[in-house]
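Colleague: no sequence on hand, only this structure:
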């Protein structure tokens, strides 16, 4: 028999779906700003292996000559991103959701098993929990990255007024590099996260949209008691 099992509270879903487009637009507007001084590359000395980003990239997506527009959008969205993040952290603390998200001393060992499972090396099923060890580490890391982006962003936005913060982060150039590195981290997280959502299937995606997932519950036999369900459930027609 199939049942609906509650998984994600409404608040968590709102914070998630608000943060996704806001962060995506911040990255987009950040590229408009980065165009004006695109100095970062991978390489050594005069040798460049990879440049972020070639001129053709800006021209193809019409990102060139939009510095003022990019700064306007970035600074407006910054407050939405910050307030949404603070509200999310406050909610997890007050509601107790942090207990599911915060890594434990077993999370790193479990994350390795999750990786082996995703690569098809480990055949045993993953723990039947709301978040496994890999997810706990990844989601906690994203929260810390958000705090880092806010601090480094403020440091390069107001380097004179917030001179102490800028100095603490290593100076303006280091703060800007740290801000850029965090942005690359978000992009990598997006790619992995979306790939995992596709791999997990519709049931997992629906849980973040509607708040519930459909699970198979064994029907009780003529003499055996019904299997207990830990979460509030409702029969599915």
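Modeller: Great, that's in hand. What you see is a predicted model, and the numbers here were worked out from it, not measured in a lab.
Colleague: all contacts plus neighbour counts: C-alpha atoms, from now on.
Modeller: OK.
Colleague: just the helices in this structure please.
Modeller: Applying DSSP state H to the chain gives helices spanning 10-34, 55-60, 67-95, 98-101, 107-118, 133-157, 163-168, 172-200, 202-210.
Colleague: would you mind giving those as a markdown table with mean neighbour count and distance to residue 2 added?
Modeller: Shown next, in a markdown table, are the helices of the chain (neighbours: other C-alpha atoms under 10 Å; distance: least, C-alpha to C-alpha, whole Å):
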| stretch | mean neighbour count | distance to residue 2 |
| --- | --- | --- |
| helix 10-34 | 17 | 22 |
| helix 55-60 | 12 | 49 |
| helix 67-95 | 15 | 28 |
| helix 98-101 | 16 | 25 |
| helix 107-118 | 16 | 26 |
| helix 133-157 | 18 | 26 |
| helix 163-168 | 16 | 54 |
| helix 172-200 | 15 | 18 |
| helix 202-210 | 15 | 12 |
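Colleague: put this next to the previous one:
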């Protein structure tokens, strides 16, 4: 008969930064959509009930609050994962992890019934967690190019100018949204215990 036990999966700092990212991104995306509506890049507008801020100035206040929360939280997360043995061994992508990418893709696409052997995070997760800081950096820099195009003209120029920087900022935002829904999908198919472990730190496992 199977015996259930609990394994400690996620340290407190990992759980706190995870949920703070969720809050910060939610604030930035919804307030950013309100800012977009004030001066649309394309012909469509976002429904008001999906936006935050009420008016342009209010949306900017929320956006900057979310941005500072996101930046400070990101600095803590990156510092922890680079400086700690736990972060380096379990979260960051290494050259040896590249061999596990294709097997994991096949498993997620249901082309293989066997879950590839992994440690705490599989190769795709490690690759994603390693690339996310680069995506975040691009989002912050393109935001700076939009809000201070004169003061930071070199950054604005690196994105191709003000108008192009707005498109890049939108693309970075869309990438974060896709990551969020992809993350939810993978959590859903991997079991409820994975979600609970990101709250409590503990994950139930089965032993025969």
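Modeller: The structure has been received and is ready for your questions. For clarity, every value in this text was computed on a predicted model and none was experimentally measured.
Colleague: TM-score for these two?
Modeller: TM-score of the superposed chains, computed with TM-score structural alignment, normalised by the length of structure 2, equals 0.90; 205 aligned residues with a C-alpha RMSD of 2.0 Å.
Colleague: would TSV of the helices of structure 1 with distance to residue 49 of structure 1 be doable?
Modeller: Converted to TSV, the helices of structure 1 look like this (distance: least, C-alpha to C-alpha, whole Å):
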stretch	distance to residue 49 of structure 1
helix 10-34	19
helix 55-60	16
helix 67-95	26
helix 98-101	38
helix 107-118	29
helix 133-157	26
helix 163-168	30
helix 172-200	17
helix 202-210	38
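Colleague: residue 43 of structure 1: which of those helices is closest?
Modeller: helix 172-200 (15.1 Å; C-alpha to C-alpha).
Colleague: surely residue 139 of structure 2 meets residue 176?
Modeller: No. The criterion here is C-alpha atoms under 8 Å, and residue 139 of structure 2 misses it with residue 176 at 9.5 Å.
Colleague: counterpart of residue 101 of structure 1 in structure 2?
Modeller: Residue pairing (TM-score structural alignment): residue 101 of structure 1 is matched to residue 91 of structure 2.
Colleague: isn't its match up against residue 81?
Modeller: Yes. With contact defined as C-alpha under 8 Å, residue 91 of structure 2 and residue 81 form a contacting pair (7.0 Å).
Colleague: which residues make contact with stretch 20-30 of structure 1 from outside it?
Modeller: With contact meaning C-alpha atoms under 8 Å, 6 or more residues apart in numbering, stretch 20-30 of structure 1 is reached by 69, 70, 71, 73, 74, 77, 78, 80, 81, 183.
Colleague: ok, the fifth one to residue 26 of structure 1 distance?
Modeller: When C-alpha to C-alpha, to the nearest Å is the yardstick, residue 74 of structure 1 and residue 26 of structure 1 sit 6 Å from each other.
Colleague: contacting residues for the equivalent of residue 122 of structure 2 over in structure 1?
Modeller: By TM-score structural alignment, residue 122 of structure 2 lines up with residue 132 in structure 1. By C-alpha under 8 Å, 6+ apart, the contact list for residue 132 of structure 1 reads 107, 110, 111, 114, 126.
Colleague: so how far is residue 14 of structure 2 from the match of residue 101 of structure 1?
Modeller: Counting by C-alpha to C-alpha, the gap from residue 91 of structure 2 to residue 14 of structure 2 is 10 Å.
Colleague: and what of residue 106 of structure 2?
Modeller: On the measure of C-alpha to C-alpha, residue 106 of structure 2 and residue 14 of structure 2 end up 28 Å apart.
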